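Chemist: have a look at this prediction, sequence included:
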Amino acid sequence: MTKIDLNQVPKFEDRHNSPQDSEIKEMLEVIGADSIDTLINETVPAGIRMKEAMNLPAAKSEFQFLNDLKTMASQNKLFKSYIGMGYYGTIVPGVIQRNILENPGWYTAYTPYQAEIAQGRLEALINFQTLVIDLTGMEIANASLLDEATAASEAMTMFAGLRKKAKKTANKFFVDENTFPQTLDVLKTRAIPVGIELEIGDIDQVDLTDPNLYGVLYQYPGGDGNVRDFSAFTETAKEQNVFVVAAADLMSLVLLTPPGEMGADAVIGTTQRFGVPMGFGGPHAAYFATKEDFKRQIPGRIIGVSLDSHGNKAYRMALQTREQHIRREKATSNICTAQVLLGVMAGMYGVYHGPEGLKGIASNIHGKAKLLSDGLGELGFTQLNEVYFDTIQVESDVAMADKLRGIAEAKEINFRYFENGNIGIAVDETTTVADLEEVLNVFAEAAGKSMGLDVAAMSKQVEISFPDKLKRTSDFLTHPVFNQYQSEHEMLRYIKRLENKDLSLVHSMISLGSCTMKLNATAEMVPVTWPEFGNIHPFAPGEQTKGYQQMFTDLVDWLSEITGFDDVSLQPNSGAQGEYAGLMVIRAYHHSRGDHHRNVAIIPTSAHGTNPASAVMAGMKVVLVQCDEKGNIDVEDLKAKAELHSDNLASLMVTYPSTHGVFEESIKEICDIIHQHGGQVYMDGANMNAQVGLTSPGLIGADVCHLNLHKTFCIPHGGGGPGMGPIGVRAHLAPFLPGNPNVKSGGEEAITAISAAPWGSASILTISYAYIAMMGAEGLTNATKIAILNANYIKARLEEKFPILYTGSQGRCAHEMIVDCRDFKAQHIEVEDIAKRLMDYGFHAPTVSFPVAGTVMIEPTESESKAELDRFCDAMLGIRAEIQEIADGQAEADNNVLTNAPHTNEAVLSSDWNMPYSREKAAYPAEYVRASKFWPSVGRIDSAYGDRNLMCSCIPVGDYAEEEAMA
């Protein structure tokens, strides 16, 4: 007879941590350690090890977790929200939800640095940019930003750097008071540290002749819904060398004259209502469009068109020399993560509906607002907006507003309530005629009247029109891609064709160092699309969002325990924003003590480019500290720099384990040095995957750190976003955690907002919540151990053929390592050649030339099996043998499988094969490749050509015809 314990449930940990016990034993033998604990002891310094296990709830099974979360989600009340303010109900086309948002082929890909195996999402992003360019009437657009408020602040700072000679010392930026409150708040945050004087007021009263004024921003339509013509205003501003920025509702531009045609210098906003759920604040793709003249200053990623080695058109990320990973403290922005997955969705929404479909949607939205306005007039109410798109403003006093609110909320309806008592009502794509009737019933009841309106009849004869100056007359989305996929079958096939061009985690390991491309488990992803999380407005009353609030409370408690800190802010919606938030909290702390002069940030030379870029944004002066020959911070140099800048020292920014993949044994001493000189320690949490359960930022002596939830805590990278970058802090910094003007949140002395929404991209917090809940303390700790095991296994397999640049005192790496490829220059082989050749082996390259030029940084994560690690190692060793063939004279130095990589199926099948090696060697360099060959869709791309001939919208059809004629 067999006895079983019915309380035993399947462990999610066993699904997430890939190596099996027998494999672990084999790997340890290769590494030369008798147990995982021995390996960890040889890797993580004893002085920073946790003495006790983390105090987290017991791990749940996938089934149990999803049931429990469903109960929690039910506490979120799905009211009809007419609040607007940049967040609207939208219909997500099923073909996009199922085949993009819920598809790991799209959401597990990385930022498309390796363009040859990312042509699908690059094309999707070109569609996004074209959509934005066409609708805004501008010349160039980027491939998304984090949110509308961030985009506004990026425009403000971009134009500060573009001030004309006559305005070189001007530092005033004016913002119309009729702009969304969250945008105003984020603008305040960004303006003050960099010396910009932000003036908020009535745009009709702004003095455009003020010699200190360099820029103006207005909302279009206005925050209250009113639409006005800014053509004359913009012309006058131009005469005074004042830049003009419009924060525009992209859907409204289907019907309204776009700001670009009114002369705006930049148009920014959100694409949320293009088929992306509200998600209690995000994630959504913001957009940024401007003039061609400003292309080298535009923030964020730009996708451009270039040529591959066969002369074919190909997409790539353009003008990368603008970005923080290259420009560092001189960067135009600290933006790293964008919102690619959501940008893809928004672009596909435009592709699916096409120009005629969008006109129908926009007209329908406007018609609903018109019906409401007419109906309220019949009921005796005054609607104040002379011209409007989707939002009307009803005149009221506070007493009537309170009465209306009580009636509306009883009917599960939310309006926007202005301080003066007026009521804002924003309709959207999801609003029905029955909904409009319910809204009118609310007002009728408040007025003590019988409704008496035949809304059904009214809905059949709504007259819509705009004044000539405000009516769009220009064409948009004329490219064939927006006019041939309106049937679902064609759309499905188009999405699949693009997906098939991209290598993602569904194909193979993506071993990008400092990126932590781990499993994004299906159970973690499922709740993201639940209506109880997706269809909640970020400014809904708290009593309607109790499920979210419970999740936030739990997550803050868990992340505080994991980090060893006292409090956490969930607001920053990327790692770079987390860095910035952490530094702004440090700044506020120093200011609260009267130490306004503390503005020096010490940063290691090995730091990620976002660190110095964020420091400059926070108003700090960057002082670099050197690293020694072992890759560690030079403690003597640090002492000297801290002493020199003691009076003004604000912070140290340090990554741990270091960006060199090593646990620095002097980390506590490093933190103590900074504290002795009055500074605070900011820890970059990019490498937190090597810490969880073994040590913590609090334990090493840090005061604040950000966490990349899209790395350590399983939010997928989405092809370049979304991400989340919460910050954890010690108690003395907690009062300064960021707040929000619309919802009470943050610390008692909260700094102004970092992101538009109070809890950032709230809907994807469910993913990290799921990961922690299903792993538990033991599972999380084991994940860290396996990540370190896998990295050291790869190191052990490669180190005989490749130099490993840095290790700890006992020869171990942390969770990643740097492989030195510089010696191969003698064979005319660059690190880029190795990266491209890996594509032929079916792998995405590791991180190239960071933090050391001419190297690759490899991070396998705990989710990869021994079999996958072996395939990758075999590929690297195969490439090393190919390099040796060049050294031995068996292959030509400048015409070989590496310099010609990657090899496309078109090239290999061509009748014109003239390479000095076989087709088989080109395409099938290892036996395992035969079982599941991934073909790069283009040859090696000419980056320089793409930058010299910048094209950031859909390739004209004529260009394809030219290619065919040349073929």
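Modeler: Perfect, thanks for sending it. Numbering: from 1, shown residues only.

Chemist: CA only for contacts and neighbour counts going forward, please
Modeler: Noted.

Chemist: for the chain, which helix is longest?
Modeler: helix 340-378 (DSSP state H).

Chemist: and that one, how far from the chain's centre?
Modeler: 25 Å (C-alpha atoms, centre = their mean, to the nearest Å).

Chemist: ok, and here's another one to check against it:
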Amino acid sequence: MNLFEQQSAEFQTRHIGPNEADTHNMLSVIGAGSLDELISKTVPDSIRIKKPLGIPAAMSEYQYLSELKKTASKNKVFKNYIGQGYYGTITPSVILRNIFENPGWYTQYTPYQAEISQGRLESLLNFQTMVSDLTGLPISNASLLDEATAAAEAMAMIFHHINKTDIISKPKLFVDQHTFQQTIDVLVTRAEPIGIEIVVGDYTTADIDATYFGALIQYPNSNGATEDYRAFIDKVHGFDGLVIMATDLLALTLLTPPGELGADVAVGSAQRFGVPMGFGGPHAAFFATKDDFKRGMPGRLIGVSIDAQGNRALRMALQTREQHIKREKATSNICTAQALLANMAAMYAVFHGPKGLQEIATRVHLLAKALSNGLSKMGIQQVNKSYFDTLHIVGVDADSLKKTAEAADTNFFYHKNTVIISIDETTSVDDINTVLGIFAKVNGKSAVTISAADLGDKSYQLSDGLKRSSSYLTHPVFNTHRSESQMMRYIKQLENKDLSLNTSMISLGSCTMKLNAATEMIPVSWPEFGGLHPFAPASQTAGYQQIISELNDYLCKITGFTACSLQPNSGAQGEYAGLLTIRAYHVARNEAHRNVVLIPISAHGTNPASAVMAGFKVVVVKCDDAGNIDVADLKAKAEQYKDSLGALMVTYPSTHGVFEETIKEICQIIHDNGGLVYMDGANMNAQVGLTSPGMIGADVCHLNLHKTFAIPHGGGGPGMGPICVNDKLAPYLPGHTVLGNASLAVSAAQYGSASILLISYGYIKMLGEEGIRRSTEYAILNANYMKARLEKFYKILYTGSNGSCAHEFIVDLRPFKQSVGIEAEDVAKRLIDYGFHAPTMSFPVPGTIMIEPTESEDKGELDRFCDALISIYEEIKAIEEGKSDKTDNPLKNAPHTQAVICADEWAHAYSRQQAAFPLYYVTQHKFWPSVARVNNTHGDRNLICTCEPVSSYVTE
């Protein structure tokens, strides 16, 4: 390899942890002569890829960023007035630099281990409080995927709340015609498979009766009008229905909130609170509701509890209410959030405070009012009598206006020969004058101009009954951090409470917490990508279209399929979208009766939840003692249901971390009985470049870009879950209004969270074909090395026929519970004292931990983690041998906070040294948990999900 080839391949050595010497040493420990030998022992030859994929050769980081700049320049960032749920916003630099661009925030994992997640939990509690205050509803979750899917979640929640049995007595949902079109599209997709009838119409003349379980209205609506819905809400309630209001947080600083109008649920997007449009995402949706629905609400809920010392501690509340845990009895498959974006939005509110938010909203409203007045002086009719930021203009030549506006680098929204203009935080007086000039040119009139002095009249163009009078954001956290120094320190204080990938490895099985390289992340902040509206004309988005086209091609080649949709904006959405394509395929063949899905007992809970949402019935397939799918049981059930078999959902390698050698036979059995095969892509990190779903025999596969393809987890989101399909399913991929075909739309934007597709695009471009294959090989090497070190001390549950594992493996901790009462949770909490996040706990087997190191971890880090688990094993043995007390020991009392270690009194039988610094490496780099073990039961019995008064958690 010459110097220029070495430069092109440099990213591979940055991304993959072990060097050549480490590789040789690790293979020796495993007992393999070479990496090729290990891979041959692990991946069945019958499914190995034998020829190149056709992925371009690797680019250096410098080359990639240089080329991407040229691509970015093909995007034209016009002044945007399109609105429709997406708005220009100003991200405060202190938030941009210290959260959005900070690996201490974007590489965090979902806060299942509360003791090392107190920072992001506090920020998410702030988000919930912000949403609850602004919507006037008592309980909010910690974000959902986007406004349209949040509306669909609300629809499903109230539908199942009203129709409590399998007999649907109230099947209809009324949706006002002036709801955002992308929301209507997603509602229609979600409704049909579960028996909901969507009725779209004018709320003022709607004939609501006892067949309706509820209604959805937009506030302000898609034309920008702010309507007083009180009488309509009373009407729906009169027939025992419930009301969902899709709304705008910035508008609610001036408008009467949904809760005060009588709404039961409020949903929307927090995008305009400092989160760039990004051609559609990622953005944090919000969901607030009445206390009656807290146990049926989708998504995550952050609550207040106490720790083992009685101190205030936060954690995910009511974790068993996470819908997907209920499997086929779930009403939602959501198992993620948009935590990073929710944290940005929360910090936006913290930084500006209630006064600052109201000032921003007032400026926006007054500029809209000034534009309306200017248009009126030119004889141009604006029909909204009461509005917040959006004007609805009639009587103009929309085609001429569009041509003139685009020539002035300006975008409006055009609908049925009317023009809709939305003002936002980035709009200035000069911008308003430019807009007035555009209208004057089209109408052949002299332009009216305004000045800042014209904004002095601060009377609102809002109906008297809709002006907000109630207070909001009164908690000190929203009224303290006005200076940048204060804000910077607050963000840093929270960051310091959290363990992220910039602290140590996070070895979560099936979650693939690999390196999120800085060069992959940098372009997401570029305005050429962040500043585009998802409904911008195609002529302005050529850069994005090029990236999307190339990424589609790469993902198809990697999966062995022929078509791809990038629309699903989470892994669970990908599952759902994949199953919808299968359902649509069967319906098109007049085989709608094929409604049974076979799912292995070991599958993640989102699989059966997604199947039910897509209108399928779930039949569970057994696993054998080795953890593999029981082929005999699968065949028997496939034949039993051959006349109604729709699909099999299968994860490969298996959820147990094994390449099942019968996988081709399994797929053939399904095909022989009339079904199709959906492959869950959670474990694609062990497939890329070595095998593929298409080669194995699957028909559709979703890909977790936030796992295999390096998009960061962000403390619980964002994610992306595109699907790749074969030729027979390609006609049934999700459509979208903007693409001219809304069939099966599954998210609000046509390409989901488009801006973070850049990360996966960069990952593939900089690794190239060899690099993505080597990444897979090293994921398998690292897992087998850790397994080889740990199997001398712990029982490893499942392996392949040659004794190797895939990219993850399961450690059985159940014997220790039987012998001395030490549980998986004790080991998880004790790992915190050693500076590590716990592996995946009790999935897929209760009482176990599942470890996935990823290819990005070097041998030194792998050894530190193994040393920690071996040391914990010795601590357990000390209990078994009577050298350590069964109840007062380092595991049962873990984790140990700095306050506990430094307390005047030490009443334990083991030393402070053993508690806090059990191995030498910990003395060199100590991560201190900010709270001791959290009491989940206390928090669930005393549910508090908003910021409580400061006096309630100040201790002496």
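Modeler: Yes, it's here. Keep in mind it's a predicted model, so treat the numbers as computed, not measured.

Chemist: and the TM-score between them?
Modeler: Comparison of the two superposed chains (TM-score structural alignment, normalised by the length of the second structure) gives a TM-score of 0.99, and 953 aligned residues with a C-alpha RMSD of 1.2 Å.

Chemist: and residue 409 of the first structure, how many neighbours does it have?
Modeler: The number of residues packed near residue 409 of the first structure is 15, by other C-alpha atoms under 10 Å.

Chemist: which strands and helices lie in contact with the longest helix of the first structure?
Modeler: helix 94-96, helix 119-136, strand 391-394, helix 433-446 (3 or more C-alpha pairs under 8 Å, 6 or more residues apart in numbering; DSSP states H and E).

Chemist: try 7 Å
Modeler: helix 119-136, strand 391-394, helix 433-446 (3 or more C-alpha pairs under 7 Å, 6 or more residues apart in numbering; DSSP states H and E).

Chemist: separation between residue 803 of the first structure and residue 821 of the first structure?
Modeler: 8 Å (C-alpha to C-alpha, to the nearest Å).

Chemist: ignore the last one, residue 789 of the first structure
Modeler: 23 Å.

Chemist: show me which of residue 803 and residue 821 of the first structure is the more surrounded one.
Modeler: In this view residue 803 of the first structure and residue 821 are compared by other C-alpha under 10 Å, and residue 821 has more residues nearby, 22 against 16.

Chemist: map that one across to the second structure for me.
Modeler: When the second structure is aligned by TM-score structural alignment, residue 821 of the first structure is paired with residue 813.

Chemist: over to residue 506 of the first structure?
Modeler: By TM-score structural alignment, residue 506 of the first structure lines up with residue 502.

Chemist: same thing with residue 891 of the first structure?
Modeler: Using TM-score structural alignment, residue 891 of the first structure lines up with residue 884 in the second structure.

Chemist: so what's the residue count around the match of residue 506 of the first structure?
Modeler: 15.

Chemist: right, and it touches residue 103 too?
Modeler: Yes: if you go by C-alpha atoms under 7 Å, residue 502 of the second structure and residue 103 touch, sitting 6.5 Å apart.

Chemist: circling back: A strand includes the match of residue 506 of the first structure, no?
Modeler: No: with DSSP: H, G, I helix; E, B strand; the rest coil as the criterion, residue 502 of the second structure is located in coil rather than a strand.

Chemist: against residue 906 of the second structure, how distant is it?
Modeler: Distance from residue 502 of the second structure to residue 906 of the second structure, by C-alpha to C-alpha: 32 Å.

Chemist: quick one: the strands in the stretch 601-750 of the second structure?
Modeler: Taking DSSP state E, counting those that start in this stretch, the strands of the stretch 601-750 of the second structure run over residues 617-621, 645-651, 676-680, 700-702, 723-725.

Chemist: the second one vs the first structure - mean distance after superposition?
Modeler: With both structures laid over each other, strand 645-651 of the second structure and its partner residues in the first structure are 0.3 Å apart on average (mean C-alpha distance after the TM-score superposition for the first structure).

Chemist: any buried residues in that strand, and which?
Modeler: Neighbour-count burial for strand 645-651 of the second structure flags 645-651 (criterion: 16 or more other C-alpha atoms under 10 Å).
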